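>>> Have a look at this prediction, sequence included:
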Amino acid sequence: MSEEKERAKDRDTTPVPAFEEGQDFIDEKKLLRKVDWHLLPALIFLFFLSFLDRSNVGNARIEGLAEDTHMTGNQYLTTLSIWFIGYVLFEIPSNIVLRRTSPRFWLPTLTLVWGIVCTLMGLTQNFAGFLAVRFFLGVAESGLFPGVVFYLSMWYKRNEQHYRIALFLSAATLAGAFGGFLGFALAKMKGVAGLGGWRWIFIIEGLFTIVCSIAAYFFIFNYPADAKFLTQREKDYITARLKDDSDATRNEVFSWDGVIQALKDPKVWLYALCFHTMGYPGYTLSLFIPTIITGLGYTSTQAQLLSIPPYVVAFITTMTVAVFAEKTKRRAPFIIGGSTVALVGYIILISSHWPGLSYAGTIIVTAGMFPSTAIIVSWPANNVSGQTKRATASALQISVGNIAAIMGTQLYRPKWSPRYFVGHGMAIGYLVGNIVAVGTLWYVMHKENERRDRGERDDRLRDVDKDVFLGDDDPRWRFQT
């Protein structure tokens, strides 16, 4: 292998000699911790609010939502589906707006809008009104997840992104755990101002989100070049360390050609399929876990509290797997392993007659599902090059993933409680599909890396200036598998 290709393959460990040998030494680990502390807490908290405000409907349901708004069980399922429709339709447009504006403007603005909509959910009086606000909640929340995945790819080297995205996604596990406790506490406000406890769940959480969104305008930063918490040397250092690793430092303007490149790349659609096959079990379990636990014979109060442990376990496994995936620089084996664990959990759920064992099944599902999801959503951020192409790929992946959730919300009908043969059975099928899709993408990227190692793609540079970078089509680029 040529020296140039060896360097390309080992980008993640390439030092930045201009700074490490200079008089003003910069501690890279210390600088990364500084960046982490300025970026991640605010982003994690925003996603915590997002997940809390989308999944609290499950807590509200067992506190009288359907009865007070005169909804049938099937109509309730429709309100869950409509959220995903709004979410899917606006993810790519939202990331395009992010590219054309800035993270500091767009991410807090999205938070403000969905906080207002969440508050309005607590004031709805009937099925039609609740259906409308759920749709607009999906629209407003659509841009945060794919937006942050793209945003982090502009700050960190490729092998560093998964751990940070896992930390970001861990907010979902914390929101799931805290949501059960908060639902339990806010339900005690039943009768205050003549309102039901389920209404206060939406109103209090929505108002809190609005307040936090205002603060977010001051705590969300844009990109390294204009980050005020960094010195000029630190900015230069971050630029230097990213230069040979990704396209984050390139002055790329938005172009529709980048959008088209993403849509035409088969690997981008494979990333989307990987998340699609994980999106069904991931979202349906998050939405229905209080209902599933109630169906096992527990009271609504017990179900609120029992929904906490599965998310606590998920947080631990997500962060543990993230550490090992970063150290080993592997992605596919950990996804397949997590999906296999979740598969075992669903088999327990669908086959067990004992409530205690079925409850253990929910813990096993979350323990495997959340670590796999964290890696899947970080995969295109690691491997797709071209800023507009990557922003489009991340949004497309999550959009396609959520299409599965639209169907999933219709497969947990009350008449199938408590074992939900159709819903859990589909989850098992989807997880098998996930293992196949991830294995296929793993094989495709591994073979492409081998072709580039052998120089079979070098002709792409024949008529191109040596300083021109061709994105992930460049023969010097290596995919992380």
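Cool, the structure landed.
>>> can we go C-alpha only for contacts and neighbour counts from here?
Fine.
>>> how many other residues sit next to Ala42?
Applying the criterion other CA atoms under 10 Å, we find 18 residues in the vicinity of Ala42.
>>> I meant to write Val344 there.
Here the number of neighbours of Val344 (other CA under 10 Å) works out to 15.
>>> just the one 3 residues further on next, same as before
Each residue near Ile347 was counted by other CA under 10 Å, and the total is 17.
>>> I'd say it and Ile428 touch.
Yes: Ile347 sits in contact with Ile428 when judged by CA atoms under 8 Å, with a separation of 7.3 Å.
>>> Asn251 in helix, strand or coil?
The three-state label given to Asn251 by DSSP: H, G, I helix; E, B strand; the rest coil is coil.
>>> Included below, for side-by-side comparison, is a second structure:
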Amino acid sequence: MNYERVDKELAKYTAGERIEISEEESKRLKKMIDKRVLVIMILTYFIQALDKGTMSFTSIMGIREDLNLLDSNKFPWLTTCIYIAVLFVEYPTNWIIQRVPIAKYLSLNIILWGIVLALHSTATNFTTLVVCRTFLGIFEAVCQPAFLIMSSLWYKREEQAQTVTYWYVMNGAQQIVGGLLAYAFSLLGNDRSVKSYQAIFITYGSISVVWGIFVLWWLPDSPMRAKCFSEEDKKLMVERVRSNQTGLQNKKFRPEQVKEALMDPQLYCYMLIQICTTLPTSGLGAFANIIVKGLHFTTLQTQLLAMVLGAYIVIVLLTSTWIVKKTGQNLLVMGAFVIPSFAGTIVLMTVVNTNTATQAGLLFSYYVVLSFWAAQTLAMSMLSRNIGGQTKKSVVVAANFAAWAAGNAIGPQVFLSYDAPRYFIAFATHMGCYVLLVIVIVFLRFWLKRCNAKKDALAAAGVGAAADDSYTHAFDDLTDRENPNFRYVY
């Protein structure tokens, strides 16, 4: 190991040579990590998704009428402003995450976004609601980049696809629970001092504040700072992720890694995947209940049908991850799950809602469209596994979530009020995204396969560093290109 490149805090918990950890010991350590880290990521993401999704559920509970959001295209901006805020704070947030205790920073932001969400109940017009939504985006921006860093800190490479999927699947879970809770809140009506949609904001905001305080107490910042584990277990947890070869922690800024990140086609592929998936999901998420209600369902029926959509999303994400685990084919699985989205979108654009049968068919097609969401989750897990070097990773993660925010910001804007209720322009835009997504997937697979072939050729030629089973330089803060022993997953 090159101790001049290894983080000083990390160096105290790692040996110069690889320590073999038995499968039984690895499972024991993983269970301890799951209890402290994975549970927090899953529940935090669920709460964040639930908080962010409140606008979709409340959109048919009277808030648009009370706050004069029906005219023009005001309503889409209540989602867009969140992601514009994320776009501006994404790089500063990633810079901070790399340099401060991550658990404490995460908990602070959870508490702050809970307070902001509760303040949504005091909004009296479009302007005040936009201000609240913007601050919500600023504080929620920490969530996903922090979780990607935490996944690489605590989990082995082969575990990260499942880990990312477990917390990302909460997008579907919030639809199920959110739909049920929205149905319950809808029963309160709006003929009392606290209206049904205000009650949702106050309740969810209060829960987030309490949860943020719990995260501050329960979640460790890193394996090296985890006071809840013994010193021996901390050493083993560090050693356990040596084989990732993506580094573990390093606060030194390396400008050469910034240059490499900007010249790596991976960065632009991951950005395009995010744009091509978030543009449809954000629009479909913001307008989910409006679209379903436009199929001639009642308000209460629409709230309950959101639960079915959530269940479908959960099934898609878990199934795609299970197939990847069985086959090892990330990009081929991503491409396969885009196919149903093409079919569902074509049905929504061509079939007219004339009777109960077509109503059911259109609803099912709307559910099927969300199949492409598997590509977004798997791409995030590939990023955490394929990018080495802490500075390079911070740049790629920041760029990835900048694209994620841009796609989310644009998504609701393609749902134009004069195009309701079928939104042909929006669905045509989505079709273009799916086509581009398939092209990017094909190119990325070609590129990563080519890079691995070059490194395999070095190993075959007798270059020992390209076939180092001891992973000697795993913690040297080398990038994936600099480390000849690194192999990409695709």
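Everything's here; your move. Every value quoted in this text rests on a predicted model; they were computed, and no experiment measured them.
>>> Any buried residues in stretch 78-94 of the first structure, and which?
78-92, 94 (16 or more other CA atoms under 10 Å).
>>> To clarify, my last question referred to stretch 300-314 of the first structure.
Residues of stretch 300-314 of the first structure classed as buried under the neighbour-count rule (16+ other CA under 10 Å) are 300-301, 303-314.
>>> cool, stretch 447-465 of the first structure as well?
Going through stretch 447-465 of the first structure with 16+ other CA under 10 Å, the ones that come out buried are Glu448, Asn449, Arg452, Asp453, Arg457, Leu461.
>>> can you check stretch 31-51 of the first structure too?
Along stretch 31-51 of the first structure, the positions that meet the burial threshold by neighbour count (16+ other CA under 10 Å) are 35, 38-40, 42-51.
>>> I'd like the buried residues of stretch 300-314 of the first structure laid out as a markdown table, including distance to Asp472 of the first structure and secondary structure.
As requested, those are arranged in a markdown table below (distance: CA to CA, whole Å; DSSP: H, G, I helix; E, B strand; the rest coil):
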| residue | distance to Asp472 of the first structure | secondary structure |
| --- | --- | --- |
| Ser300 | 51 | helix |
| Thr301 | 51 | helix |
| Ala303 | 47 | helix |
| Gln304 | 46 | helix |
| Leu305 | 47 | helix |
| Leu306 | 45 | helix |
| Ser307 | 42 | coil |
| Ile308 | 41 | helix |
| Pro309 | 41 | helix |
| Pro310 | 38 | helix |
| Tyr311 | 36 | helix |
| Val312 | 37 | helix |
| Val313 | 36 | helix |
| Ala314 | 33 | helix |
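>>> just those residues now: which is nearest Ile165 of the first structure?
Distances from Ile165 of the first structure to these, taken as CA to CA, are shortest for Ala314 (14.7 Å).
>>> Return the distance of that closest one relative to Arg134 of the first structure.
According to CA to CA, to the nearest Å, Ala314 of the first structure stands 27 Å off from Arg134 of the first structure.
>>> for Thr78 of the first structure, same thing?
In this structure, Thr78 of the first structure and Arg134 of the first structure are separated by 10 Å, where distance is defined by CA to CA.
>>> still on that earlier bit, between the buried residues of stretch 31-51 of the first structure, which is nearest Asn74 of the first structure?
Distance from Asn74 of the first structure was checked for each of the buried residues of stretch 31-51 of the first structure by CA to CA. The minimum falls on Phe51, at 22.9 Å.
>>> Show me what the closest one aligns to in the second structure.
Following TM-score structural alignment, the counterpart assigned to Phe51 of the first structure within the second structure is Ala49.
>>> Helix or strand: which one has that match?
The secondary structure element spanning Ala49 of the second structure is helix 39-52 (assigned by DSSP states H and E).
>>> Now do the contacts for the aligned partner of Met369 of the first structure in the second structure.
In the superposition onto the second structure, Met369 of the first structure corresponds to Phe372 when matched by TM-score structural alignment. When the contact criterion is CA atoms under 8 Å, 6 or more residues apart in numbering, the partners of Phe372 of the second structure are Thr277, Met334, Phe337, Val338, Ile339, Pro340, Ser341.
>>> Excluding covalently adjacent residues, which one is nearest to the first one?
What that stands for is Thr277 of the second structure. Ranked by CA to CA, 6 or more residues apart in numbering and with sequence neighbours excluded, the top spatial neighbour of Thr277 of the second structure is Gln376, at 6.0 Å.
>>> how much does the helix or strand containing the one you found stray from the first structure?
Secondary structure assignment for Gln376 of the second structure, by DSSP H and E: helix 373-386. Between helix 373-386 of the second structure and its aligned stretch in the first structure, the superposed structures give an average distance of 1.3 Å (mean CA distance after the TM-score superposition for the first structure).
>>> Give me the distance from the helix or strand that that helix is followed by to the chain's centre.
Toward the C-terminus, helix 373-386 of the second structure is succeeded by helix 390-410 as the next helix or strand (DSSP H and E). Remark: helix 390-410 of the second structure is offset 11 Å from the chain centroid, using CA atoms, centre = their mean, to the nearest Å.
>>> Contact partners for the aligned partner of Val35 of the first structure in the second structure?
In the second structure, the residue paired with Val35 of the first structure is Ile33, using TM-score structural alignment. Residues touching Ile33 of the second structure, when contacts are defined by CA under 8 Å, 6+ apart, comprise Trp154.
>>> quick revisit: mind checking how far the residue nearest to Thr277 of the second structure is from Lys235 of the second structure?
33 Å.
>>> still on that earlier bit, and the helix holding Gln376 of the second structure, what does it pack onto?
The helices and strands touching helix 373-386 of the second structure, judged by 3 or more CA pairs under 8 Å, 6 or more residues apart in numbering; DSSP states H and E, are helix 143-154, helix 157-168, helix 265-286, helix 299-327, helix 330-336.
>>> Now distance to Asp480 of the second structure too, for the ones you listed, in TSV please.
Putting those into TSV (distance: least, CA to CA, whole Å) gives the following:
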stretch	distance to Asp480 of the second structure
helix 143-154	14
helix 157-168	13
helix 265-286	11
helix 299-327	22
helix 330-336	18
